[in-house]
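Participant: can you look at this prediction? I've put the sequence above it.
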Amino acid sequence: MQFTSLAALIAAAAALATSTVATKVTWDSVYDNRKGDLNTVACSDGKNGLITKGYTTFGSLPDFPYIGGASAVTGWNSTGCATCWKLTYKDKSIEILAIDHADEGFNISQEAMLELAGTDGVNAGEIDADEIKLTNIQCGIQDY
């Protein structure tokens, strides 16, 4: 009897160890503004900034409006700047370019949230999605 319980416990622990942990995704319409100034985000200037790579506005970024904050961006000039992420919610996936800091998970444009989770996601204000880090090239950033 004890052997069966131990085997079940080990199997349950193994299943938990291989499951994907979802990340919090919220939205903010500030990232929908094509004329938004990159000087207003954590990934502005500095060695890891987007301005030093020739970008000036949100709309000048190759993945606009699929942009936003990510917890991988720890602050100004973070090495997490311009990282590319695949977010998956149910059966839909999008790529997001990290241009700003988020306290937890991701804070993306409203248009990106609509694409990822539809009006239900926008109305809820927050979803849990799976995340995978991609190469910068997958978000159109080639000079990092």
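Facilitator: On my side now, so go ahead.
Participant: alpha carbons only for contacts and neighbour counts from here, please
Facilitator: OK.
Participant: how far away is the most centrally placed residue in the chain from T23?
Facilitator: For the chain, F106 is the residue whose C-alpha lies nearest the centre (CA atoms, centre = their mean; 4.5 Å). From F106 across to T23, the span is 8 Å (CA to CA, to the nearest Å).
Participant: how about whichever strand or helix holds K86, which residues are buried there?
Facilitator: Per DSSP states H and E: K86 is located in strand 84-89. Across strand 84-89, burial judged by 16 or more other CA atoms under 10 Å covers 84-89.
Participant: want to compare, so here's the second one:
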Amino acid sequence: MLYLYFTYAFFLSTPVLGQMSTFLAYDAIYGDSSCPLSSLACSDGSNGLESKGYTTLSSFSNFPYLGGASTIANWNDPNCGKCCAITYAKNTINVLALDVSEDGFTVSPQAMNVLTNGQASALGRVEVTSAEVPASECGL
């Protein structure tokens, strides 16, 4: 019985596969509903999202949960349109990656405020955990 308890306790403390620790900050550009997708890395090209009918940030059903991710290196990156579950403290949001981010994630101020209970401006940058989830979790 003790063996089963130890195994269970170890399982609960093991991180979720694919989960990583990184940073998150905000940029007002991702909160601007009229921002054209053509100004971001995931606009056109074979991995771009304009060919799927998206034109501005507000054309995404999960606006304002959008932003840049360090997994997107440049224009037309294969990681365009990936959805990530991002957790800070006990809050989790799903963010659609549409652009390059130098260090971790850069999201809309609105998304960071939801994640940090209204503390985006005061905190500026926070350490988070993230994991890729199905694109459907971000409305694609």
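Facilitator: Received the coordinates, thanks. Owing to the predicted nature of the structure, the values given are computational and were not obtained by experimental measurement.
Participant: what's near enough to touch the residue lying closest to Q138 of structure 1 once chain neighbours are set aside?
Facilitator: The shortest distance from Q138 of structure 1 to any non-neighbouring residue, by CA to CA, 6 or more residues apart in numbering, is to C84 (6.8 Å). Taking CA atoms under 8 Å, 6 or more residues apart in numbering, we find C84 of structure 1 in contact with 95-98, 133-139.
Participant: could you dump those residues to a markdown table with neighbour count, secondary structure and distance to A112 of structure 1?
Facilitator: A markdown table is the format used below for the contacts of C84 of structure 1 (neighbours: other CA atoms under 10 Å; DSSP: H, G, I helix; E, B strand; the rest coil; distance: CA to CA, whole Å):
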| residue | neighbour count | secondary structure | distance to A112 of structure 1 |
| --- | --- | --- | --- |
| E95 | 21 | strand | 9 |
| I96 | 29 | strand | 8 |
| L97 | 28 | strand | 11 |
| A98 | 28 | strand | 13 |
| K133 | 12 | strand | 17 |
| L134 | 15 | strand | 17 |
| T135 | 15 | coil | 19 |
| N136 | 18 | helix | 18 |
| I137 | 13 | helix | 19 |
| Q138 | 16 | helix | 16 |
| C139 | 23 | helix | 13 |
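Participant: list the contacts for the residue nearest to F64 of structure 1 when sequence neighbours are not counted?
Facilitator: In this structure, F64 of structure 1 finds its nearest non-sequential neighbour in F58, 6.5 Å apart by CA to CA, 6+ apart. F58 of structure 1 makes contact with 31, 33-38, 64-65 under the criterion CA under 8 Å, 6+ apart.
Participant: for those, which ones persist in structure 2?
Facilitator: Retained contacts for those in structure 2, judged by both residues aligned by TM-score structural alignment, their matches' CA atoms under 8 Å, are 31, 33-38, 64-65.
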